[in-house]
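# Any chance you could fold what I've pasted below:
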Amino acid sequence: MNEDLKHRFYISIDKSKLNIPMIHNFLCSADLAENMPLEVLAKSIENSLCFGLYEDEQQVGFARVITDYATSALLKDVFILEPYRRQGLGKWFVQYILEYSELQTVPKWFLGTKDAHGLYRRCGFKSLAAPEKMMMRFSH
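So this is what the prediction gives:
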């Protein structure tokens, strides 16, 4: 990422700065929220470690981590708004999250992605070695 861009953008974990309606609109339009009601998204944000990416006071990216801060972390809902893509912000944003001080002792990270495998491989993620050992349950 170009050094000039690093001076234009910053990352914050301050949840009061998050633009929850914008996050909800983006996740729903990108088919990432599966018609999740706004109140459900707000509760998920309340109970996760969240990262906002900003240019001045305008939020241009978001990610959240579901974690116990000790054994595992699930990286979810990562996005950069379209006008800000292809500048290296995504890689910088994900690296910042992975290097966040409170998560340094977490040995296992998980994520799901439809189309950003290349980005996450550059950040050290690999396909599951034994996907047959992973299971999922849907309650609704």
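
# hey, let's count contacts and neighbours off CA atoms from now on
OK.

# how about stretch 81-94: buried residues?
89-91, 93-94 (16 or more other C-alpha atoms under 10 Å).

# so of the residues you listed, which ones are in helices?
Among those, the members falling in helices (DSSP state H) are 89-91, 93-94.

# Need the residues you listed in JSON lines (columns: distance to residue 52).
As requested, these are exported to JSON lines (distance: C-alpha to C-alpha, whole Å):
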{"residue": "89", "distance to residue 52": "12"}
{"residue": "90", "distance to residue 52": "12"}
{"residue": "91", "distance to residue 52": "14"}
{"residue": "93", "distance to residue 52": "9"}
{"residue": "94", "distance to residue 52": "11"}
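
# Second chain to compare with the first, below:
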Amino acid sequence: MSEVIFGDYTISSDPQRLDAARVHHWLSTDAYWALGRSREKQDAAIAASLNFGAYEGSSGEQVAYARIVTDYATFGWLCDVYVDRGARGKGLGTALVTAVRDHLEPVGLRRILLATADAHGVYEKIGFRALESTDKWMALGVQ
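Next up is the predicted model:
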């Protein structure tokens, strides 16, 4: 478990702090990649992932979320990164993803991937780059 302070926020991987109902609401109603996702599906995703939340200092209210699916050896998939609309524009998304990256650094993953339609700049700030050779990658399921 890790914890990082960023301004008035605490970023934590403590699963006991997660507000699963809030995470589900954010993703299923406001995240283009997860619209309509069921609560059961979201709870299963949380249970099978390494999860991070960002919490407002005075209230302890969760204001952001990210999860990573990983084997803790070679590969990770960063997904469901979401910052509450009221907490955006303060660098919290970058701080959250940085905390995920730094938490996993000692493991020595060969690759962490993600997909985004609109936040390339956030991820580029901490070292993510577009894949140079996409012809090797394939997907099974909805494109």
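
# overall similarity of the pair, as a TM-score.
Remark: TM-score between the superposed chains equals 0.88 [TM-score structural alignment, normalised by the length of the first structure]; 135 aligned residues with a C-alpha RMSD of 1.7 Å.

# What's the separation between the counterpart of residue 138 of the first structure in the second structure and residue 93 of the second structure?
Here residue 138 of the first structure is matched to residue 141 in the second structure, going by TM-score structural alignment. As judged by C-alpha to C-alpha, to the nearest Å, residue 141 of the second structure and residue 93 of the second structure stand 28 Å apart.

# Wait, a strand at residue 46 of the second structure?
No: with DSSP: H, G, I helix; E, B strand; the rest coil as the criterion, residue 46 of the second structure is helix rather than part of a strand.

# Setting the sequence-adjacent residues aside, check what's closest to it.
Leaving aside its sequence neighbours, residue 46 of the second structure sits nearest to residue 67 (C-alpha to C-alpha, 6 or more residues apart in numbering; 7.5 Å).

# burial count for the one you found?
By the criterion of other C-alpha atoms under 10 Å, residue 67 of the second structure has 23 neighbours.

# close enough to count as contact, it and residue 48?
No: contact status for residue 67 of the second structure versus residue 48: not in contact, 9.6 Å apart, counting by C-alpha atoms under 8 Å.

# what ranges do the strands span in the first structure?
Using DSSP state E, the strands of the first structure run over residues 9-12, 49-55, 58-67, 72-80, 108-111.

# okay if I get those as CSV plus distance to residue 122 of the first structure?
Shown next, in CSV, are the strands of the first structure (distance: least, C-alpha to C-alpha, whole Å):
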stretch, distance to residue 122 of the first structure
strand 9-12, 20
strand 49-55, 20
strand 58-67, 17
strand 72-80, 15
strand 108-111, 14
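
# For residue 34 of the first structure, which of the ones you listed is the nearest?
Of all the strands of the first structure, strand 72-80 sits nearest to residue 34 of the first structure, with 11.7 Å by C-alpha to C-alpha.

# residues contacting the residue most central in space within the second structure?
Taking C-alpha atoms, centre = their mean as the criterion, residue 66 is the residue nearest the geometric centre of the second structure, at 2.1 Å. Residue 66 of the second structure makes contacts with 51-53, 78-82, 96-97, as judged by C-alpha atoms under 8 Å, 6 or more residues apart in numbering.

# so how far is residue 115 of the second structure from residue 3 of the second structure?
For residue 3 of the second structure, the distance to residue 115 of the second structure - C-alpha to C-alpha - is 25 Å.

# Check residue 12 of the second structure too.
Where residue 115 of the second structure is concerned, residue 12 of the second structure sits at a distance of 23 Å (C-alpha to C-alpha).
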